[in-house]
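>>> Got a sequence here, can you build the structure:
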Amino acid sequence: MIRIMVVDDHAVVRSGLKMLLDAHADLEVIGEAADGDEAIQKALSLLPDVVLMDLSMPHGKDGLRTTEELKKLQPDVAVLILTMHDDEEYLFRAIHFGASGYILKSAPHEELISAIRLVAAGDAYLHPNATKRLMGEYIDKLKNGAEAGTYESLSDREKEILAKVAQGYSNKEIAEQLIISVKTVESHKSNLMEKLSLKTRPDLVKFALKKGLLHFES
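Predicted coordinates:
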């Protein structure tokens, strides 16, 4: 049984989705939420397998920020963005914030059911147009010699901070050594981790170790 929570600010949409999903023997809607804050609160107590997340919610957090926060608190939950926006900007941001899939509200019911089952199993789902766009961008990057996620994509300052963070220095210590503000260090650190698709300090240390960057000062 796949446990699902539906997040949408329209009660009629939540009701319709619940009826549709509960009609399938392997799907169960265990909770609903009308905004981002309610979604996070309920997800922490209900522990759904999949969260169907609307992007546009006028009150409180939108779907993207809710997804980002929820994935930090519950990394194993699969978030499937269900939206009317067929816009590549929303698509790329949704993936960046941790969504497992992105499907349009205009998609056939069968496609939605299939997408839910896929993300629940740990796979990713993108509607066909979105897949074409992502592939197109990836090919463009290869042609331009600028494939994302590489060490070469970092600035000199980001490479410097990467090495120091991996060596165990705190943000304050790095700021003092480089004569910059702690806020600047935090900004560089956030940017480099995003470029390298790293989530935690251990991930960063492993990356630095592979690149041979851990040269400790005596």
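
>>> make it CA atoms for all contacts and neighbour counts henceforth
OK.

>>> Just give me the longest helix of the protein.
The residue-count maximum for a helix in the chain (DSSP state H) belongs to helix 128-143.

>>> which other helices and strands contact that one?
For helix 128-143, the contact count by 3 or more C-alpha pairs under 8 Å, 6 or more residues apart in numbering; DSSP states H and E identifies helix 88-96 as packing neighbours.

>>> Buried residues of the helix it packs on, list them for me.
90, 91, 94, 95 (16 or more other C-alpha atoms under 10 Å).

>>> Need these in TSV (columns: distance to residue 119).
Listed next are the buried residues of helix 88-96 as TSV, based on distance: C-alpha to C-alpha, whole Å:
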residue	distance to residue 119
90	19
91	16
94	14
95	13
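
>>> Tell me who's in contact with the residue most central in space within the chain.
Taking C-alpha atoms, centre = their mean, the centroid of the chain lies closest to residue 98, which sits 1.3 Å from it. Residues counted as contacts of residue 98 (C-alpha atoms under 8 Å, 6 or more residues apart in numbering) are 67, 68, 71, 79.

>>> Would you state the helices of this structure in chain order?
Secondary structure of the chain, counting by DSSP H: helices at 11-22, 36-46, 63-73, 88-96, 109-120, 128-143, 156-166, 171-178, 182-195, 201-210.

>>> Redo these as a markdown table? Include distance to residue 55.
Output for the helices of the chain, formatted as a markdown table (distance: least, C-alpha to C-alpha, whole Å):
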| stretch | distance to residue 55 |
| --- | --- |
| helix 11-22 | 13 |
| helix 36-46 | 10 |
| helix 63-73 | 4 |
| helix 88-96 | 8 |
| helix 109-120 | 16 |
| helix 128-143 | 16 |
| helix 156-166 | 32 |
| helix 171-178 | 34 |
| helix 182-195 | 22 |
| helix 201-210 | 29 |
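
>>> Following up with a second sequence; could you model it the same way so I can compare the two?
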Amino acid sequence: MSGSVRVMLVDDHAVMRAGFRMILESAGDITVVGEASTGVEAVAAASVLRPDVICMDVQMPDMDGVEATRRIAADPSIDAAVVVVTTFDRDDYLFDALAAGASGFLLKNAGPEELISAVRVAAAGDALLAPEVTRRVIARFAASPAPAPSAAPAAPENPSAGRDLGAHPGSRRADGFSTNGELATAPVVDLTEREAEVLQLVAQAMSNAEIAQRLYIGEATVKTHVSNVLQKLGARDRVAAVVYAHRHGLV
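From the prediction side, this is the model:
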């Protein structure tokens, strides 16, 4: 990430958009490049404005934020991370938004610094969840038992073949969710000692900079380790990696 982060605001309340604009542009490294008041407007504007991050409301006329997120994430011409920002702390909004391709989920009662941080994290290619939301994601998915080792197929010679989850309900998508909206069960994979350390710290909601400081390594090195971990897990982002870590007792 270099230069100013380009943000688009999507909310059907003009006062809310004005407040977000004031908060984000006070950061100095964030520029609001456009606004939309409906999901339909958001999808159309995203392809024209090319923002780095979209702050997306859920309840809106014409098209809700979850469907708008799904269409934006599915459009290869749009390279924008979507952070859902909503008043409603509801599980259906949370899990539907993540399954649709959102990179973050934040409640509107979050402080200004949390909103700014969420935009920066999303622009850097990472995922972010409000702390109370993270606990619910883990509670929902980590509670489900991982497949018994005896039921798992023998480890293939080809590492990429380890991502075949055809035995699980729903086909596997690249974002870490099955097509029925549930988080797909990741196979047990072999991580290096350092990758396991990095995954444990990611699961503790540490940023790359914080992990680098903890492990006394460069931030670029941390980013490489995180990318390797996500690739081995077949996970889209850090959210799926956090669930995996809790599910397999790494935290």
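
>>> quick one on the thing from earlier: out of the helices of structure 1, which one sits most buried?
Of all those, helix 63-73 carries the top mean neighbour count, a mean of 21, counting by mean count of other C-alpha atoms under 10 Å.

>>> so that helix versus helix 36-46, what angle?
With axes from the mean of the first three to the mean of the last three C-alpha atoms, to 10 degrees as the criterion, the two stretches helix 63-73 of structure 1 and helix 36-46 enclose an angle of 30 degrees.

>>> Can you name every helix or strand that helix 63-73 of structure 1 contacts?
With 3+ C-alpha pairs under 8 Å, 6+ apart as the test, helix 63-73 of structure 1 has helix 36-46, helix 88-96 packed against it.

>>> switch the cut-off to 10 Å
With contacts taken as 3 or more C-alpha pairs under 10 Å, 6 or more residues apart in numbering; DSSP states H and E, helix 63-73 of structure 1 sits against helix 36-46, strand 50-53, strand 78-83, helix 88-96.

>>> Serialize these to TSV and add fields for distance to residue 15 of structure 1.
Listed next are these as TSV, based on distance: least, C-alpha to C-alpha, whole Å:
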stretch	distance to residue 15 of structure 1
helix 36-46	16
strand 50-53	13
strand 78-83	15
helix 88-96	24
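
>>> For residue 139 of structure 1, find the nearest of these.
With C-alpha to C-alpha as the criterion, residue 139 of structure 1 lies closest to helix 88-96 of the helices and strands packed on helix 63-73 of structure 1, at 15.4 Å.

>>> against structure 2, where does that closest one fall?
Mapped onto structure 2 using TM-score structural alignment, helix 88-96 of structure 1 covers residues 91-99.

>>> Would you mind getting the average deviation of that stretch from structure 1?
For stretch 91-99 of structure 2, the mean distance from the matching residues in structure 1 following superposition reads 0.8 Å, by mean C-alpha distance after the TM-score superposition for structure 1.

>>> how far does that stretch sit from the chain's center?
11 Å (C-alpha atoms, centre = their mean, to the nearest Å).

>>> contacts for it?
Contacts of stretch 91-99 of structure 2 with the rest of the structure, by C-alpha atoms under 10 Å, 6 or more residues apart in numbering, involve 58-59, 65-70, 82-84, 86, 88, 100, 102-106, 129, 133-134, 136-137, 140, 173, 175-183, 239-240.

>>> how about 8 Å then?
With contacts defined as C-alpha under 8 Å, 6+ apart, stretch 91-99 of structure 2 is touched by 58, 66, 69, 84, 104-105, 133, 137, 175, 177, 181-183.

>>> Kindly report the same for stretch 72-87 of structure 1.
Contacts of stretch 72-87 of structure 1 with the rest of the structure, by C-alpha under 8 Å, 6+ apart, involve 44, 47-56, 63, 67, 71, 94, 98-106, 115-116, 119-120, 122.

>>> so who does the closest residue in space to residue 164 of structure 2 that isn't next to it in sequence touch?
Leaving out its chain neighbours, the residue that sits closest to residue 164 of structure 2 by C-alpha to C-alpha, 6 or more residues apart in numbering is residue 172, at 7.9 Å. When contacts are counted by C-alpha under 8 Å, 6+ apart, residue 172 of structure 2 is found next to 164, 165, 166, 178, 179, 184.

>>> Kind regards, and thank you for your time.
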